[in-house]
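# no sequence on hand, only this structure:
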């Protein structure tokens, strides 16, 4: 059996629109079993998700290796769908990794990243899911430029996952077609300084800048009203660093470990309609292992 594991991701991190991402410790797991005449995809998702070669993971694998031999596979995941935690990116990478493993392709992670980004359109989720930890990345349409994003080791990601879904396509529609030049330069300066602050362990500056996004959060806030509520709750506790994860609706606060339980208790007391999780960075990224049955 071949086992493929891909972590969830949180993207944007405030002002790092379509470029910053962090891998988190929720996972999609793909187990590959015996070869079959036709693809058989076992899963516990809703019934409208295909169980055959039309499944997204299989279609992605076939985009890399069109004549890939069918197998029985099992997909399980604790990454919620359409919540801004990289569920589609994890499935995409699982499909590419399956093609690599079954076809014994001699390709490295850089080539996997190029292919995944070309399919996804931007690298902010696929890069950290592939490499683990934090990644800053830019795609110029043909090549992905990326560098590791330094993360403090003493932080947790207090994560609120609303009960409702928000499709990325709908969240994209809320964005402005253009930004004024002065707004764009300010937004870029905020993002650049955030990265610099993280890379020198200046978390006090970084957490302030996480809340100063000018690219997307203002345009999307009406779609996720809990963002301002959670930010207010955190500020009341003198905790700064709340942002919209990806396109939303998940909301994350990056918290020093010592303040984690205090924030969780306050959010629980607010009785917001959703689930609260305490997450941590995943530092490994995508893994492929072969397990031999005895």
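Ah, there it is. Keep in mind the model is a prediction, meaning the values are calculated, not measured. Residues are numbered from 1 along each chain as shown.

# going forward, measure contacts and count neighbours with C-alpha atoms only.
OK.

# all strands of the stretch 151-294 of the chain, in order?
155-162, 242-244, 251-256, 274-279, 287-290 (DSSP state E, counting those that start in this stretch).

# doesn't residue 147 lie inside a helix?
No. Secondary structure of residue 147 (DSSP: H, G, I helix; E, B strand; the rest coil): strand, not part of a helix.

# nearest residue to it in space, please, no chain neighbours.
residue 136 (5.4 Å; CA to CA, 6 or more residues apart in numbering).

# so of the strands of the stretch 151-294 of the chain, which one's packed in deepest?
strand 242-244 (a mean of 28; mean count of other CA atoms under 10 Å).

# residue 70 is nearest to which of the strands of the stretch 151-294 of the chain?
Closest to residue 70 of those is strand 287-290 (CA to CA; 17.7 Å).

# packing partners for the strand ranked longest in the chain?
Ranked by residue count under DSSP state E, the longest strand found in the chain is strand 16-35. Secondary-structure packing of strand 16-35 (3 or more CA pairs under 8 Å, 6 or more residues apart in numbering; DSSP states H and E): strand 2-12, strand 71-77, helix 87-103, helix 126-131, strand 134-139, strand 274-279.

# buried deepest among the ones you listed, which one?
Of all those, as judged by average neighbours under mean count of other CA under 10 Å, the leader is helix 126-131 with a mean of 32.

# and that one, how far from the chain's centre?
With CA atoms, centre = their mean, to the nearest Å as the basis, helix 126-131 stands 8 Å off its chain's centre.

# that one - contacts with which helices or strands?
Checking 3+ CA pairs under 8 Å, 6+ apart, helix 126-131 ends up next to strand 2-12, strand 16-35, helix 87-103, helix 109-120, strand 134-139.

# out of the helices and strands packed on strand 16-35, which gets nearest to residue 119?
Of all those, it is helix 87-103 that lies closest to residue 119, at 8.4 Å by CA to CA.

# wait, isn't the residue nearest to residue 147 in contact with residue 19?
Yes. In this structure, residue 136 is within contact of residue 19 by CA atoms under 8 Å, at 5.5 Å.

# what sits in contact with each of those two?
residue 124 (CA atoms under 8 Å, 6 or more residues apart in numbering).

# circling back to that earlier point, residues contacting the residue nearest to residue 147?
Contacts of residue 136 by CA under 8 Å, 6+ apart are 19-21, 124, 146-149.

# against that first model, consider the following:
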């Protein structure tokens, strides 16, 4: 059943997926975190502070709890309950990977606390997290840190980690409004023209080189035809900001499903300060190189 009171601390980073043309395959870990303490207990208790404290559930429907229980089922371990205390720094529902962070934290907690497990199998964690999320583009950088490329095979999700050029500075423009990922996905067409698919393949390949070796190419490398314009009706303010930034030479993309806008700045993030719309936050971050971190409480 597990030892009541046994606990771990978990820190999981925010992430930005797609990065323009690499739809559902590229992601970037960011220095903005949710920090959680999870302990085996006789019953369930959930406390939430920080982002989402006034809206996230504090019962079994909390996403960390759901992911924890799914991982326990896979491990064949059934603790009576758990105590979850979360201090969230990742904005909710804005395209910064808040759900991927919750899923990753819950699955890692189960692996770390299960008395039958000696070491965490991150490949297995990635596969389960991707199944729970529906795709690996956010959970991969959340788990591994840096930039990641992810894909799915018959055996489940896989990912590789890339070291990002140190000159790259991520800048996030965060609106007050949220956007459901399911709503954003519902705006995408079932088919795209061959020319747009070819364009995406070329730009996504260039993106790998730009991220890792030559940030000067990021404006071209982040050009997208697959999803951003199609989703613009659901986030007109984000689309307008994106257009302004790119017209002025900034490598801006919609972060994940939006409505956040991410600029991959090449060394001078201060140049984007004047673009901040009223009511938005501007966050100058770094690339998180560690990914999810688990320590004994």
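Ah, there it is. Every value quoted in this text rests on a predicted model; they were computed, and no experiment measured them.

# now the TM-score, please.
Remark: TM-score between the superposed chains equals 0.89 [TM-score structural alignment, normalised by the length of the first structure]; 283 aligned residues with a CA RMSD of 1.9 Å.

# out of the strands of the stretch 151-294 of the first structure, the one nearest residue 2 of the first structure is which?
strand 287-290 (4.5 Å).

# whichever residue in the first structure pairs up with residue 21 of the second structure: neighbour count?
Matched by TM-score structural alignment, residue 21 of the second structure corresponds to residue 15 in the first structure. Residues lying near residue 15 of the first structure (other CA atoms under 10 Å) number 26.

# one step back: how far off centre is the helix or strand that the longest strand of the first structure is followed by?
Next helix or strand after strand 16-35 of the first structure toward the C-terminus (DSSP states H and E): strand 40-43. Centroid separation between strand 40-43 of the first structure and its chain, computed with CA atoms, centre = their mean, is 23 Å.

# Provide the aligned range in the second structure for strand 40-43 of the first structure.
Matched against the second structure by TM-score structural alignment, strand 40-43 of the first structure falls on residues 45-48.

# mean per-residue distance, that stretch to the first structure?
Mean deviation of stretch 45-48 of the second structure relative to the first structure after superposition (mean CA distance after the TM-score superposition for the first structure): 0.8 Å.

# pull out the buried positions in that stretch.
Within stretch 45-48 of the second structure, the residues scored as buried using 16 or more other CA atoms under 10 Å are 45-48.

# same check on stretch 129-136 of the second structure?
Residues of stretch 129-136 of the second structure classed as buried by neighbour count (16+ other CA under 10 Å): 129-130, 132-133, 135-136.

# the residue nearest to residue 147 of the first structure and residue 265 of the first structure: what is the separation?
32 Å (CA to CA, to the nearest Å).

# how close does stretch 91-98 of the first structure sit to the second structure?
Mean for stretch 91-98 of the first structure is 0.5 Å (mean CA distance after the TM-score superposition for the first structure).

# report how many residues lie close to the nearest residue to residue 49 of the first structure once chain neighbours are set aside.
Nearest non-adjacent residue to residue 49 of the first structure, counting by CA to CA, 6+ apart: residue 55, 6.9 Å away. For residue 55 of the first structure, the neighbour count with other CA under 10 Å is 15.

# thinking again about what came up before, adding distance to residue 230 of the first structure, write the strands of the stretch 151-294 of the first structure out as a markdown table.
Shown next, in a markdown table, are these (distance: least, CA to CA, whole Å):
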| stretch | distance to residue 230 of the first structure |
| --- | --- |
| strand 155-162 | 9 |
| strand 242-244 | 8 |
| strand 251-256 | 8 |
| strand 274-279 | 11 |
| strand 287-290 | 34 |
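
# which one of these lies nearest to residue 231 of the first structure?
Nearest of those (CA to CA): strand 242-244, 5.8 Å.

# in the second structure, which residue range corresponds to that closest one?
Going by TM-score structural alignment: strand 242-244 of the first structure matches residues 252-254.

# now the matching stretch, how far from the chain's geometric center?
On CA atoms, centre = their mean, the centre of stretch 252-254 of the second structure falls 15 Å from the chain's centre.

# gap between residue 158 of the first structure and residue 267 of the first structure?
To residue 267 of the first structure, residue 158 of the first structure is 10 Å away according to CA to CA.

# quick one: common contacting residues for the two?
Joint contacts of residue 158 of the first structure and residue 267 (CA under 8 Å, 6+ apart) are residue 276.

# what is the equivalent residue in the first structure for residue 155 of the second structure?
Alignment note: residue 155 of the second structure maps to residue 142 in the first structure; criterion TM-score structural alignment.

# so what's residue 226 of the second structure up against?
21, 23, 192, 196-197, 200.

# rebuild the residues you listed as a markdown table, extending it with distance to residue 260 of the second structure.
Shown next, in a markdown table, are those (distance: CA to CA, whole Å):
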| residue | distance to residue 260 of the second structure |
| --- | --- |
| 21 | 16 |
| 23 | 16 |
| 192 | 24 |
| 196 | 24 |
| 197 | 24 |
| 200 | 21 |
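
# which of the residues you listed are buried? Put it as a PyMOL command.
A single PyMOL command is used to select the members of those judged buried by 16+ other CA under 10 Å:
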select buried, resi 21+23+200
